[in-house]
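Enquirer: A predicted structure for the sequence below; I have some questions about it.
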Amino acid sequence: MASLYTPYTLTLSPPPAPPHIQLQFRFLRDGEVTSAPKILRLFRGYSDIADVQLVFFAEGGEYSNTCSVSLAVFLAQGEWLAIGLDDALPRRIRATYLAFAESGTYTFNITSGEGGGQQGDPARVAARVRVERLPVNREVVLLERPIDGEWRLAGYGPTPGGSVEIDLRVVGGDVYALAVDDYGVRFVADLAVQVGQRIRPTQYTGWVYEITQAGQLPSVEPAWWAAVGENPSQPLGTARAVARRYFQPIALGPGPVEVV
């Protein structure tokens, strides 16, 4: 008697792994490569300094180990407190805040901060940024051209609410301001995104996409769109986004600063 039973198997595909980035550090000491071991620890902030998140160690003094970390976690955190240590005498330590948006080898200079040369007089400048006549938070970089013609960084800072006074160090030269728009993060499949983040197509065509509803980017890069009419939000995976024009950096100057 023939059997009607047909054996079969059911295979479930595991969900796609969330996007990760690979981080490595190249360590310098006072701007130079040295052979003494160096270590860098990442923390979420000063109040969480007892809770180390990542450790990078360079036994040979220059290149550290590589860590694979969740891109969504790093973007959601924003800035991370980084503390680097070179225990060779005289010992050096440096603490600063770092932000990461993609894989790479990042240079970290462990320096005493006692470099020679004139550091400049304290000053301030009022910075105001408008995009399409509306106040926005953007990075403003101040460059100074002293009498010797050698350009230097005088200061920088964001403009929360659209305007702020930025602290500078000047040496009596002409000061120019450079306003930088948010270029966004290059599209990564299945990336978890938050409201306010900007996503940039892998083939940039003049538009970036601002997340208006949190979710996850699609597994395949979509057909990107331009802002039309009232520019309604559109699905972007399980998230939603609106198209925003990316504005090239704008420079002004020279302009007056207030020495304090």
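Expert: Looks like it came in fine.
Enquirer: CA only for contacts and neighbour counts going forward, please
Expert: Fine.
Enquirer: in the one helix or strand residue 23 maps to, what counts as buried?
Expert: In this assignment (DSSP states H and E), residue 23 forms part of strand 20-29. Neighbour counts over strand 20-29 (16 or more other CA atoms under 10 Å) mark 20-21, 23-29 as buried.
Enquirer: and it, what other elements does it pack with?
Expert: Under the contact definition 3 or more CA pairs under 8 Å, 6 or more residues apart in numbering; DSSP states H and E, strand 20-29 sits against strand 54-58, strand 67-70, helix 71-77, strand 104-110.
Enquirer: Toward the C-terminus, what is the element adjacent to it?
Expert: Following strand 20-29 toward the C-terminus (DSSP H and E): strand 38-43.
Enquirer: between that next one and strand 54-58, how big is the angle?
Expert: Relative orientation of strand 38-43 versus strand 54-58 (axes from the mean of the first three to the mean of the last three CA atoms, to 10 degrees): 170 degrees.
Enquirer: Below is structure B, check it against A:
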Amino acid sequence: MPDLANDEATGEAAALSGRLAIAVYEQIERLIRRGEFPKGVKLPPEAELARRFGVSRPVVREALARLREEGIVRSQQGSGTFVIRGMLPSAAALPPIRTLADLLRYYEYRTDVEAATAGLAAERRTTDDIAAISKVLAGAEDMLKQGQLQLLADANFAFHRAVAQATRNPFYVRTLEMMPNFIGRHKLDLVVSNDSTSEAHLWRIHREHVAIFEAIEAADPARARTEMQRHILAARDVVLNRQSLLETVEFDVRE
């Protein structure tokens, strides 16, 4: 007689492994898209990727297999896995941020797009979306409590991406991924310095994320839009007020 319980458990394990592989695939693809793994570079070994993403090596292998199938990476026996397709042209063609005026335009654009994203997420979110966003927030809170502040940049992006996914519209996810990676490169939103205010600043960001989440969970589009607008504008103000950080970018402030 077939062991239905065992078959069901095996099926659930396979489904979980498949979901994890998709998640790892999406994260690696995002890193490639954002230029963190540029064309021609060798990806870290499977074991290192497994540690980085908190999954098993078979999950990483499955994710890499999908990347190979899509022509994004190529594996060479004995040499490793190499990126053969870098940032998509549509992402590379977005305006760079070179001046203070560009920075202000970027935040104007980001405020409108992400507020609309949060509003749609509040209208369309499912219980799975709520669970996904909640999990990201719980992970960020753990990082804050444990003082793992350098890990929060990825958690910050993961929150915004989870909100975009809740719109059920992949264009919002892609739009988020293709935004100029100014904040990711220069860590201006999530700077971890030696002063006493940096941790307080990161906790404030977390509270803003929680407020956005609560509006989405309550299915309140207007409040979700308002909370997201407030969050993005607060991030803009922090960046503009940190003159020493702005000096790390070659701004032509005469504009």
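Expert: Perfect, thanks for sending it. Since the model is a prediction, treat every value here as computed from it, not as a measurement.
Enquirer: Can you calculate the TM-score here?
Expert: The TM-score (TM-score structural alignment, normalised by the length of structure 2) is 0.24; 109 aligned residues with a CA RMSD of 6.2 Å.
Enquirer: Now distance to residue 168 of structure 1 and mean neighbour count too, for the helices and strands packed on strand 20-29 of structure 1, in JSON lines please.
Expert: Listed next are these as JSON lines, based on distance: least, CA to CA, whole Å; neighbours: other CA atoms under 10 Å:
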{"stretch": "strand 54-58", "distance to residue 168 of structure 1": "32", "mean neighbour count": "18"}
{"stretch": "strand 67-70", "distance to residue 168 of structure 1": "35", "mean neighbour count": "14"}
{"stretch": "helix 71-77", "distance to residue 168 of structure 1": "27", "mean neighbour count": "17"}
{"stretch": "strand 104-110", "distance to residue 168 of structure 1": "22", "mean neighbour count": "17"}
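Enquirer: does residue 60 of structure 2 really touch residue 46, like I thought?
Expert: Yes - Residue 60 of structure 2 is in contact with residue 46 according to CA atoms under 8 Å; the separation is 6.4 Å.
Enquirer: more neighbours, those two?
Expert: Set residue 60 of structure 2 next to residue 46 and count neighbours by other CA atoms under 10 Å: residue 60 wins out with 28 against 18.
Enquirer: SS state for the more buried one?
Expert: The three-state label given to residue 60 of structure 2 by DSSP: H, G, I helix; E, B strand; the rest coil is helix.
Enquirer: Export the helices and strands packed on strand 20-29 of structure 1 as TSV, with columns for distance to residue 250 of structure 1.
Expert: Below are these laid out as TSV (distance: least, CA to CA, whole Å):
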stretch	distance to residue 250 of structure 1
strand 54-58	37
strand 67-70	33
helix 71-77	26
strand 104-110	27
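Enquirer: Tell me which of those lies nearest to residue 143 of structure 1.
Expert: strand 104-110 (21.7 Å; CA to CA).
Enquirer: That closest one versus strand 38-43: what angle between them?
Expert: Using the same axes, to 10 degrees: strand 104-110 of structure 1 against strand 38-43 is 110 degrees.
Enquirer: Show me what strand 104-110 of structure 1 packs onto, helices and strands only.
Expert: strand 20-29, strand 79-86, strand 92-99.
Enquirer: what about residue 216 of structure 2, how many neighbours?
Expert: So residue 216 of structure 2, with other CA under 10 Å, has 29 neighbours.
Enquirer: Can you verify my assumption that it contacts residue 121?
Expert: Yes - using CA under 8 Å, residue 216 of structure 2 is in contact with residue 121, at 6.3 Å.
Enquirer: Mind listing the shared neighbours of the two?
Expert: The contact sets of residue 216 of structure 2 and residue 121 do not overlap (CA atoms under 8 Å, 6 or more residues apart in numbering).
Enquirer: Pull the contacting residues for residue 171 of structure 2.
Expert: Applying CA under 8 Å, 6+ apart to residue 171 of structure 2 gives no contacts.
Enquirer: From residue 68 of structure 1, how far off is the closest residue to residue 40 of structure 1 other than its chain neighbours?
Expert: Distance criterion CA to CA, 6 or more residues apart in numbering; nearest residue to residue 40 of structure 1, sequence neighbours excluded, is residue 84 at 4.1 Å. Distance, residue 84 of structure 1 to residue 68 of structure 1, using CA to CA, to the nearest Å: 19 Å.
Enquirer: sorry, back to before: and the helices and strands packed on strand 20-29 of structure 1: which comes nearest residue 92 of structure 1?
Expert: Here strand 104-110 is closest among these (CA to CA), at 6.4 Å.
Enquirer: Report the inter-axis angle for the closest one versus strand 79-86.
Expert: 60 degrees.
Enquirer: Can you list the neighbours in contact with strand 104-110 of structure 1?
Expert: 22-31, 84-86, 92-94.
Enquirer: Now do it against strand 92-99, angle only.
Expert: Going by the same axes, to 10 degrees, strand 104-110 of structure 1 makes 140 degrees with strand 92-99.
Enquirer: what element comes up after strand 104-110 of structure 1 heading to the C-terminus?
Expert: Criterion used, DSSP H and E; the element after strand 104-110 of structure 1 is strand 121-128.
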